[in-house]
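Trainee: fold the following, please.
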Amino acid sequence: MTTTESKDRIYRSPAGIAGGVLLLGLAAWLGIDAIVAGDGRTPWVALATLLLVVPLVTAFTLRPAVSANDDRLRIRNPFRLVALPWGEIASLRSGYTNEVVTKSGTKYQLWAIPVSLRARKKAARRESRRAAEPSGDRSGRGPGLGGLAGFGAGPVPEGPVRAQADQIMDELRELLEARETAEAAQGQVTVRWAYEIVAPAVAGAVLLGVLLGLG
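Mentor: The predicted model follows:
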């Protein structure tokens, strides 16, 4: 009997990626200019700064991701990669941050699914307007002032209006509920440090400290 591995659902932060690309572009522009045009110790300081800044910016903006399939949840945070079989997960919590709690009580934050209080308030306002409308007026309309009212937006989906991050957490909770007792979803939690991020950042910090210490 053969089994096929389910396709991963991957969640990332578009805003984080966009911000990371902009910051990396700015750092590259300033750093390369200092390396090429600087004199004395300036090129070395610029190189050390790039070695420190680029991995850190990458870690907090481009790197974070959450992927889920029928067997496990994978969390790629700035400095760690965590793989959690569904059978080892106790709950998925949403507050000021989104986090997963294992049955042993360990918590891991979901950096790739940041909480937006502004988005929650916007969704709550839309839900209030939606609840106030007569039921017959909801079909064929967009989500209200915050969406594409008319213009082929389609009917309003059933259920309460939710912020995007909360919708993602709802999806993950449904997957947890469906798969937590499955045989293929059992196993050990594994954690791996992102040495490809940590090593160059530490090297850059040490080199920058030495150069600044020399005056």
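
Trainee: from now on I want contacts and neighbour counts done on CA atoms only, so please keep to that.
Mentor: Fine.

Trainee: ranges for the strands of this protein?
Mentor: Ranges of strands in the chain, per DSSP state E, are 9-11, 65-68, 72-76, 80-85, 89-94, 98-102, 107-109, 190-193.

Trainee: helices or strands up against the first one?
Mentor: With contacts defined as 3 or more C-alpha pairs under 8 Å, 6 or more residues apart in numbering; DSSP states H and E, the secondary structure elements packing on strand 9-11 are strand 65-68.

Trainee: with the second one instead?
Mentor: Counting contacts by 3+ C-alpha pairs under 8 Å, 6+ apart, strand 65-68 is packed against strand 9-11, strand 72-76.

Trainee: can you redo these as TSV with mean neighbour count and distance to A201?
Mentor: Below are these laid out as TSV (neighbours: other C-alpha atoms under 10 Å; distance: least, C-alpha to C-alpha, whole Å):
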stretch	mean neighbour count	distance to A201
strand 9-11	13	26
strand 72-76	24	18
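
Trainee: compare with the first, here's sequence two:
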Amino acid sequence: MIETIVFDVGETITRDDRHWAEWADWLGVPRHTVSALVGAVVAEGRDNADALRLIKPGLDVPAEYRAREAAGSGEYLDETDLYDDVRPALASLRALGIRVVIAGNQTAAAGDLLRALDLPADLVVTSGEWGVAKPDQAFFAKVLTVAQAAPGATVYVGDHPANDIFPARQAGLRTAHIRRGPWGHLWADNPDVVAAADWRIDNLSQLATLAAG
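Mentor: A predicted model of the protein is given here:
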């Protein structure tokens, strides 16, 4: 029986369009340049921040975040950044008595922005607030603590195999891989992903049916 469902953020709950567009504007390059480079590093299995370092070699991403904040160009999220299925899907899960947690690799500032959206979730937390990030097993140990359920009764939903599906599976959680965003589409039919994911979904609304079943 599923008791808790935990969601990744980028390209699971939120679109990354604004995120990469703001980086392109900050670095002074066309937005398509950043999008194309993100796709390239993803295809190579590299950290997506490497796309920024291709534009500005040696870039210290955390320091650059601070510089953006100081310049008034810090992170921003609003309702338009959410995928359309997020609110109805999360609300349906809570109506079934499922605990809903959002926990992804985001900054502490992003955590505040997500909570300000007042999503139908029991908890919203980020790696920046925890001080540990995916795919570190310590992140998933914290996920299990806030899930308040056994690993076998907890599902982690995400688009990125290396950050979400494989380490969550290693931690004993059940997993749902969503075909969404560049990572989700690129690896959707990868045999290792197919083997590691308990479910493969195209939208979050499918989770209510899975949980009910």
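
Trainee: list the TM-score for the superposed pair.
Mentor: Superposed pair, TM-score by TM-score structural alignment, normalised by the length of the second structure: 0.23. Supporting alignment: 86 aligned residues with a C-alpha RMSD of 5.6 Å.

Trainee: thinking again about what came up before, distance to L175 of the first structure for the strands of the first structure - can I get that in CSV?
Mentor: Below are the strands of the first structure laid out as CSV (distance: least, C-alpha to C-alpha, whole Å):
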stretch, distance to L175 of the first structure
strand 9-11, 11
strand 65-68, 9
strand 72-76, 10
strand 80-85, 12
strand 89-94, 11
strand 98-102, 13
strand 107-109, 18
strand 190-193, 20
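
Trainee: please identify the most buried of those.
Mentor: strand 72-76 (a mean of 24; mean count of other C-alpha atoms under 10 Å).

Trainee: quick one: which of the helices and strands packed on strand 65-68 of the first structure is nearest A27 of the first structure?
Mentor: Nearest to A27 of the first structure, of all these, is strand 72-76, at 23.7 Å by C-alpha to C-alpha.

Trainee: next, the angle strand 98-102 makes with the closest one.
Mentor: 130 degrees (axes from the mean of the first three to the mean of the last three C-alpha atoms, to 10 degrees).

Trainee: counting contacts, what elements does strand 72-76 of the first structure pack onto?
Mentor: Strand 72-76 of the first structure packs on strand 65-68, strand 80-85, going by 3+ C-alpha pairs under 8 Å, 6+ apart.

Trainee: ok, now with 10 Å
Mentor: Applying 3 or more C-alpha pairs under 10 Å, 6 or more residues apart in numbering; DSSP states H and E, one finds that strand 72-76 of the first structure contacts strand 9-11, strand 65-68, strand 80-85, strand 107-109, helix 164-179, strand 190-193.

Trainee: could I get those in a markdown table, plus columns for distance to G20 of the first structure?
Mentor: Below are those laid out as a markdown table (distance: least, C-alpha to C-alpha, whole Å):
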| stretch | distance to G20 of the first structure |
| --- | --- |
| strand 9-11 | 16 |
| strand 65-68 | 14 |
| strand 80-85 | 18 |
| strand 107-109 | 20 |
| helix 164-179 | 20 |
| strand 190-193 | 21 |
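
Trainee: and the ones you listed: which comes nearest L92 of the first structure?
Mentor: helix 164-179 (6.5 Å).

Trainee: tally up the residues packed near D166 of the first structure, please.
Mentor: Close neighbours of D166 of the first structure, defined as other C-alpha atoms under 10 Å, add up to 20.

Trainee: run through the strands of the second structure in chain order.
Mentor: With DSSP E as the criterion, the second structure has strands at 4-7, 99-104, 123-126, 154-158, 174-178, 199-201.

Trainee: I'd like these as TSV, with distance to P191 of the second structure and mean neighbour count appended.
Mentor: TSV is the format used below for those (distance: least, C-alpha to C-alpha, whole Å; neighbours: other C-alpha atoms under 10 Å):
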stretch	distance to P191 of the second structure	mean neighbour count
strand 4-7	23	26
strand 99-104	24	24
strand 123-126	29	20
strand 154-158	17	27
strand 174-178	13	25
strand 199-201	12	19
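
Trainee: can I get those strands in a markdown table including distance to K142 of the second structure?
Mentor: Shown next, in a markdown table, are the strands of the second structure (distance: least, C-alpha to C-alpha, whole Å):
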| stretch | distance to K142 of the second structure |
| --- | --- |
| strand 4-7 | 11 |
| strand 99-104 | 10 |
| strand 123-126 | 10 |
| strand 154-158 | 12 |
| strand 174-178 | 15 |
| strand 199-201 | 23 |
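
Trainee: for R68 of the second structure, find the nearest of the ones you listed.
Mentor: When the strands of the second structure are compared (using C-alpha to C-alpha), the closest one is strand 123-126, at 19.5 Å.

Trainee: if I look at the closest residue to A205 of the first structure other than its chain neighbours, how far off is R179 of the first structure?
Mentor: Leaving aside its sequence neighbours, A205 of the first structure sits nearest to L52 (C-alpha to C-alpha, 6 or more residues apart in numbering; 5.7 Å). Counting by C-alpha to C-alpha, to the nearest Å, the gap from L52 of the first structure to R179 of the first structure is 41 Å.
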